[in-house]
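Student: structural data only, the sequence is not supplied:
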């Protein structure tokens, strides 16, 4: 998730969203710190599906303080 292009990072998040491997949680949580709000928004549905994990809940809770209003709202609904 280090590509310069936000579209590539969003695609990476989309691929991780389709993966059920437990190892994807940290990468999705890290996506919530991306500089592009669309990448952050894309990570929320995947973390929502994993919210039974403490790491996912913590990442979603942190996202409720995001600079982007949509990210905050999506994260709040996810919790």
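Tutor: Alright, I've got the coordinates. In this text, all values refer to a predicted model and were calculated from it rather than measured experimentally.
Student: C-alpha from now on. contacts and neighbour counts both.
Tutor: Will do.
Student: the helices in the protein, which residues?
Tutor: With helices called from DSSP state H, the chain shows them at 6-17, 24-31, 37-49, 54-63, 69-78.
Student: and those as CSV, adding mean neighbour count?
Tutor: Putting the helices of the chain into CSV (neighbours: other CA atoms under 10 Å) gives the following:
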stretch, mean neighbour count
helix 6-17, 18
helix 24-31, 20
helix 37-49, 22
helix 54-63, 19
helix 69-78, 18
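Student: next up, a second structure to put side by side with the first:
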């Protein structure tokens, strides 16, 4: 199972950890993770990008997942791109 795959664990963990990193370092790596074949890795990347939404590069990366096959990935990205109310 994917959850037991060490490579998956590293990718998902790294994406989550990048939420706390500086945007200039984190956003390019997270944008690359959005192309991962594993939906959980893409979801972790989107969730991490939400911490960097003020950066235009993060918003651009989030916009790229509008056609992602995973509904959660699309929903989290859309939430991050929604105007603040």
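Tutor: Good, I have the coordinates. Predicted, not measured: the structure shown is a model, and the values here were computed from it.
Student: tell me the residues of structure 1 aligned with stretch 10-18 of structure 2.
Tutor: Taking TM-score structural alignment as the measure, structure 1 aligns residues 8-16 with stretch 10-18 of structure 2.
Student: typo on my end, stretch 30-38 of structure 2
Tutor: Aligned by TM-score structural alignment, stretch 30-38 of structure 2 falls on residues 28-36 of structure 1.
Student: any idea how far apart the tips of that stretch sit?
Tutor: Distance across stretch 28-36 of structure 1, first residue to last, is 14 Å (CA to CA, to the nearest Å).
Student: on that earlier part again, report the mean distance between the match of stretch 10-18 of structure 2 and its aligned residues in structure 2.
Tutor: Superposed on structure 2, stretch 8-16 of structure 1 shows a mean distance of 1.1 Å to its aligned residues (mean CA distance after the TM-score superposition for structure 1).
Student: off-centre distance for stretch 18-37 of structure 2?
Tutor: Computed by CA atoms, centre = their mean, to the nearest Å, the chain-centroid distance of stretch 18-37 of structure 2 equals 7 Å.
Student: can you check stretch 71-79 of structure 1 too?
Tutor: From the chain centre to the centre of stretch 71-79 of structure 1 is a distance of 11 Å (CA atoms, centre = their mean).
Student: what's it in contact with?
Tutor: When contacts are defined by CA atoms under 8 Å, 6 or more residues apart in numbering, stretch 71-79 of structure 1 is touched by residues 37, 40-41, 44-45, 48, 51, 57, 60-61, 63-66.
Student: now with 6 Å, please.
Tutor: When contacts are defined by CA atoms under 6 Å, 6 or more residues apart in numbering, stretch 71-79 of structure 1 is touched by residues 41, 48, 60, 63, 64, 66.
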